[in-house]
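Q: Fold the following for me, if possible:
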Amino acid sequence: MKLIIDQLKECIRSHPSVVNSSIGSNANWSRTQCIILSQIISDALSKAITAKDSKKNKTNLTISGMTLQRILNDVYTEKTNPDLRLLKTLDKLAIFLGHSSLNEFLAHRKDNEVNPELTPNTPFTDEFEALVLNYCREEFKCIQELPNIDLGAMTDYLFADSPLIKRISDALHRYSNLNFKANTDENRSNFEVYDFRLISASDTLVVLSAEEFWNIEWKDQSNNPVKVYNKINRQTYFIKKNQGIWKIWDNHNPDLNGLITEVEQAHYRQNILI
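A: Down below sits the predicted model:
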């Protein structure tokens, strides 16, 4: 997390909107400077939202000066267990910097820079790729069981108290309420995970990203096709070591809510037509 936040801070300080503002010449940013920076970022985020996103709540396009001050003063730098709220804030900073998401920002940095924290002794092996792949397979099995809810062997790959397993459980319950199921006949629903990239690593935390393709064909209880979800994105995984065991603690999927919302909208349209 330190590497990610440091990269964001570096880019924010050199951003033209910041350099050419009243705070651009200040080496140290106090609360007042952070309030000004908050306004600069909010204005940029408002302009970055496309027409299709125009209905978004404007509060989603802001970062408070207090939050920025905490980030700039390294309050979050050593945070090993980033929660979803912090990830969303970092996502907004990445958008301010001209990227579509935090994942895209990290991928761009990975393509253009050598990571000084990564050495030949970095604890990164095929086991981390296998961990993510096995987790995705287990998630796919859970989708195949719907509308029955069964987390299966999910805790073999995720810590039982992780925020990710809570989000997965919530998502499965939302799907279950729709009474839809995934059509797996002739491989009609499938997924692929590829292009793993190591972002940072320490003795207790590994951050890596992967390109993921998820293709889910949903059908109703009468086996009628309802919705096909087709998405490729880059997801970031936070893998922790606890009591000598490596497991996934959290991940950042920029399209998680969109996936569920699209299926719920299909369910709503179907009921309206009945």
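Q: hey, let's count contacts and neighbours off CA atoms from now on
A: Fine.
Q: Helix or strand for residue 175, just tell me which one.
A: helix 163-178 (DSSP states H and E).
Q: From the contact counts, what lies against whichever helix or strand comes after that helix?
A: Following helix 163-178 in sequence order, the next helix or strand is strand 181-182 (DSSP H and E). Applying 3 or more C-alpha pairs under 8 Å, 6 or more residues apart in numbering; DSSP states H and E, we find strand 181-182 packed against helix 126-145, strand 205-219.
Q: Pull the distance from the very next helix or strand once past strand 181-182 to the chain's centre.
A: Per DSSP H and E, the first helix or strand lying C-terminal to strand 181-182 is strand 190-201. Centroid separation for strand 190-201 versus its chain: 13 Å, with C-alpha atoms, centre = their mean, to the nearest Å.
Q: angle of strand 190-201 against strand 205-219?
A: Here strand 190-201 runs at an angle of 160 degrees relative to strand 205-219 (axes from the mean of the first three to the mean of the last three C-alpha atoms, to 10 degrees).
Q: which parts of strand 190-201 are buried?
A: Buried residues in strand 190-201, counted by 16 or more other C-alpha atoms under 10 Å: 190-191, 193, 196-201.
Q: Ok, stretch 199-217 next?
A: Neighbour-count burial for stretch 199-217, counted by 16+ other C-alpha under 10 Å, picks out 199-201, 205-217.
Q: Same check on stretch 229-239?
A: 234-239.
Q: What of stretch 141-158?
A: Neighbour-count burial for stretch 141-158 [16+ other C-alpha under 10 Å]: 141-148, 150-151, 154-155, 157-158.
Q: Contacts for it, please.
A: For stretch 141-158, contacts defined as C-alpha atoms under 8 Å, 6 or more residues apart in numbering pick out 131-132, 134-135, 138-139, 164-165, 169, 172-173, 175-184, 247-249.
Q: Buried ones among these?
A: Looks like the contacts of stretch 141-158 have 131-132, 134-135, 138-139, 164-165, 172, 175-176, 178, 180-183, 247-249 buried, using 16+ other C-alpha under 10 Å.
Q: Now the second one, please; I'll put the structures next to each other:
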Amino acid sequence: MEKIYNAIKGDIRSHPEVNSSLLGIVDDWKRSQYVILADLISKHLAKSPILTEEKRLSLGTTISPITLQRFYENEYQIKTHNDLRFIKTLDKLCIFLGKTDLNDYIHKNFQKDDSAPNDDGNTYLSDKELVTKFCQFQFDALKHLPAINVAEFSTIVCKDSPILERTTQYLQEKGNKNLVFVTENNRSNYEIFQITKISEDPELKVIKTREFWNLVFKDDKENSYVVHHLNTQFYFIKNLDNHWKIWDNFNPDYGNILKIN
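A: Here you go, the predicted structure:
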């Protein structure tokens, strides 16, 4: 993620609104410069067409000078990456840079680094698409609760695979409890922060991801259940009949993430 953070910092420094302000003539930013930068970004966010009403409610339109200074001076620990507030800060910085969020920034600025062809003629981008589509299909399937709908998964997941069985079981557990998925005002959301190829051979690829899931469920008595977790996952993609599909994944935190008391 350090490469991405540094790219965001550089793009903000070269942003037209920053260059045309007093910040453009100061090389070494201090406290007062971060106050100016915070004001510039907040004013931009307040009028940005990218920031929809739902995102305004979720992210807000202001950013702290102290947060910006810590971000630029690397005064944050590894645990900060798990903090929802820090994630929202990155989203706001990327909106200032003209992207819809951090995921959009990563996709549009680092796609070329990860899309070189492999020896088998497939591209790393296609592996990324399998993983991102799987996450999207999981999220969409939750919207159908208490009904169970896994039809879309057949295009990216192996038939009779452990991951499909586990996903179906998870949906059935929620459906049996008459839980519904809450998405109003972006209350439920997810983001994929990192996709890395760990290994590959002609029959199997292993992909590692960092994912943040923030999910809200309600039962028929209006009780709320919240899943709020950043985790690391490993996806195993098999080559079956010359088609690459997801066979399984390993998530060390699986039991805690899916558990609802």
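Q: picking up where we left off before, how far out from the middle of the chain is the helix holding residue 175 of structure 1?
A: With C-alpha atoms, centre = their mean as the basis, helix 163-178 of structure 1 stands 16 Å off its chain's centre.
Q: Shouldn't residue 231 of structure 2 be within a strand?
A: Yes. Residue 231 of structure 2: assigned to a strand according to DSSP: H, G, I helix; E, B strand; the rest coil.
Q: residues touching the counterpart of it in structure 1, list them.
A: Under the alignment by TM-score structural alignment, residue 231 of structure 2 pairs with residue 233 in structure 1. By C-alpha under 8 Å, 6+ apart, the residues touching residue 233 of structure 1 are 211-213, 253-255.
Q: now with 7 Å?
A: For residue 233 of structure 1, the contacting residues are 211-213, by C-alpha atoms under 7 Å, 6 or more residues apart in numbering.
Q: thinking again about what came up before, would you reformat the helices and strands packed on strand 181-182 of structure 1 as TSV and include distance to residue 40 of structure 1?
A: Listed next are those as TSV, based on distance: least, C-alpha to C-alpha, whole Å:
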stretch	distance to residue 40 of structure 1
helix 126-145	37
strand 205-219	29
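Q: Residue 109 of structure 1: which of these is closest?
A: strand 205-219 (12.3 Å; C-alpha to C-alpha).
Q: Mean distance of the closest one to its aligned residues in structure 2, please.
A: Here the mean offset of strand 205-219 of structure 1 against structure 2 after fitting is 0.7 Å, by mean C-alpha distance after the TM-score superposition for structure 1.
Q: one step back: including distance to residue 40 of structure 1, could the buried residues of stretch 229-239 of structure 1 go into JSON lines?
A: Shown next, in JSON lines, are the buried residues of stretch 229-239 of structure 1 (distance: C-alpha to C-alpha, whole Å):
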{"residue": "234", "distance to residue 40 of structure 1": "28"}
{"residue": "235", "distance to residue 40 of structure 1": "28"}
{"residue": "236", "distance to residue 40 of structure 1": "27"}
{"residue": "237", "distance to residue 40 of structure 1": "30"}
{"residue": "238", "distance to residue 40 of structure 1": "30"}
{"residue": "239", "distance to residue 40 of structure 1": "34"}
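Q: between the residues you listed, which is closest to residue 108 of structure 1?
A: residue 234 (11.7 Å).
Q: Quick check: the gap between the closest one and residue 227 of structure 1.
A: Distance, residue 234 of structure 1 to residue 227 of structure 1, by C-alpha to C-alpha, to the nearest Å: 22 Å.
Q: out of the helices and strands packed on strand 181-182 of structure 1, which comes closest to residue 107 of structure 1?
A: strand 205-219 (8.1 Å).
Q: The closest one: how far from the chain's middle?
A: On the basis of C-alpha atoms, centre = their mean, strand 205-219 of structure 1 sits 10 Å off its chain's mean C-alpha point.
Q: Quick one: work out the angle between that strand and helix 126-145.
A: Using the same axes, to 10 degrees: strand 205-219 of structure 1 against helix 126-145 is 20 degrees.
Q: In three-state terms, label the aligned partner of residue 246 of structure 2 in structure 1 for me.
A: In structure 1, residue 246 of structure 2 lines up with residue 248, judged by TM-score structural alignment. Assigned by three-state DSSP, the conformation of residue 248 of structure 1 is strand.
Q: Find the nearest non-adjacent residue to residue 248 of structure 1, please.
A: Nearest residue to residue 248 of structure 1, sequence neighbours excluded (C-alpha to C-alpha, 6 or more residues apart in numbering): residue 239, at 4.2 Å.
Q: Residue 180 of structure 1 now?
A: residue 220 (4.8 Å).
Q: quick one: contacts for that neighbour?
A: Contacts of residue 220 of structure 1 (C-alpha under 7 Å, 6+ apart): 179-181, 226.
Q: And residue 42 of structure 1, which helix or strand is it part of?
A: With DSSP H and E as the test, residue 42 of structure 1 turns up in helix 31-48.
Q: That helix corresponds to what range in structure 2?
A: Using TM-score structural alignment, helix 31-48 of structure 1 finds no match anywhere in structure 2.
Q: What helices and strands are in contact with that helix?
A: helix 65-72, helix 84-96 (3 or more C-alpha pairs under 7 Å, 6 or more residues apart in numbering; DSSP states H and E).
Q: Who are the packing partners of the first one?
A: Helices and strands in packing contact with helix 65-72 of structure 1 are listed as helix 31-48; criterion 3+ C-alpha pairs under 7 Å, 6+ apart.
Q: For the helix it packs on, buried residues please.
A: In helix 31-48 of structure 1, counting by 16+ other C-alpha under 10 Å, buried: 33-38, 40-42, 44-45, 48.
Q: For the residues you listed, please prepare TSV with the additional fields distance to residue 12 of structure 1.
A: Putting the buried residues of helix 31-48 of structure 1 into TSV (distance: C-alpha to C-alpha, whole Å) gives the following:
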residue	distance to residue 12 of structure 1
33	13
34	12
35	14
36	13
37	9
38	11
40	11
41	10
42	13
44	12
45	14
48	16
